[in-house]
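A.B. asks: Fold the stuff below for me.
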Amino acid sequence: MSSGRIRSEIKPGMEVDIVLKKDQPTGKLTRGVVKDILTKSPTHPHGIKVRLTDGQVGRVQRIFLRDDLKP
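C.D. replies: The predicted structure is shown next:
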């Protein structure tokens, strides 16, 4: 699992956990699949901002690799 602070580690189609702006105070995570990468800089200390396939926007906190998803 990766932390989501490095843009080059995130690709459309990856499953990630993001924190939505409204959930920043609580740290509640939302899981989804990356549609678009919105952050232009190569790194961001609070996580790369992405848009999920369902339209929600937030900063990546975790990236799930295929091996991470196995039961």
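A.B. asks: When you work out contacts or count neighbours from here on, use the C-alpha atoms and nothing else.
C.D. replies: OK.
A.B. asks: To which secondary structure element is the most centrally placed residue in the chain assigned?
C.D. replies: Nearest to the geometric centre of the chain sits residue 60, at 2.6 Å (CA atoms, centre = their mean). In this structure, residue 60 sits in strand 57-64 according to DSSP states H and E.
A.B. asks: let's see this one next to it:
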Amino acid sequence: MIGNERKNIRPGLKVKVIQKQHQRTGQLTEGVVKDILTKSPFHNRGIKVRLDNGIIGRVQEVID
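C.D. replies: So this is what the prediction gives:
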């Protein structure tokens, strides 16, 4: 599942995010969503979240 729509993201989901400093390389970080930071229902680069380990990034993929 792609992380562009806020309705697909909820706390406790396991996701892969891209951090701001890794946008050029495309390096993804895996973690569990703690907070959803994007207020709008859709964002073309991914919904911004805070993971349970404190990392902030935009969701690229939701892991089932």
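A.B. asks: what's the TM-score for these two chains?
C.D. replies: Overlay of the two chains. TM-score (TM-score structural alignment, normalised by the length of the second structure): 0.98; 64 aligned residues with a CA RMSD of 0.4 Å.
A.B. asks: For the strand holding residue 60 of the first structure, buried residues please.
C.D. replies: Buried residues in strand 57-64 of the first structure, counted by 16 or more other CA atoms under 10 Å: 57-64.
A.B. asks: tell me, how many neighbours does residue 36 of the first structure end up with?
C.D. replies: When neighbours are counted by other CA atoms under 10 Å, residue 36 of the first structure registers 17.
A.B. asks: Now for the spatially closest residue to it that is not a sequence neighbour, how many residues are close by?
C.D. replies: Among residues not flanking residue 36 of the first structure along the chain, residue 51 sits closest, at 5.1 Å (CA to CA, 6 or more residues apart in numbering). Per other CA under 10 Å, the neighbour tally for residue 51 of the first structure reads 20.
A.B. asks: State which strand of the second structure is the longest.
C.D. replies: strand 28-36 (DSSP state E).
A.B. asks: what comes into contact with it?
C.D. replies: Strand 28-36 of the second structure is contacted by residues 9-19, 22, 47-53 when judged by CA atoms under 8 Å, 6 or more residues apart in numbering.
A.B. asks: if we can go back for a sec, tell me which element the alignment partner in the second structure of the residue nearest to residue 36 of the first structure falls in.
C.D. replies: When the second structure is aligned by TM-score structural alignment, residue 51 of the first structure is paired with residue 50. Assigned by DSSP H and E, residue 50 of the second structure falls within strand 48-51.
A.B. asks: No more questions from me, cheers.
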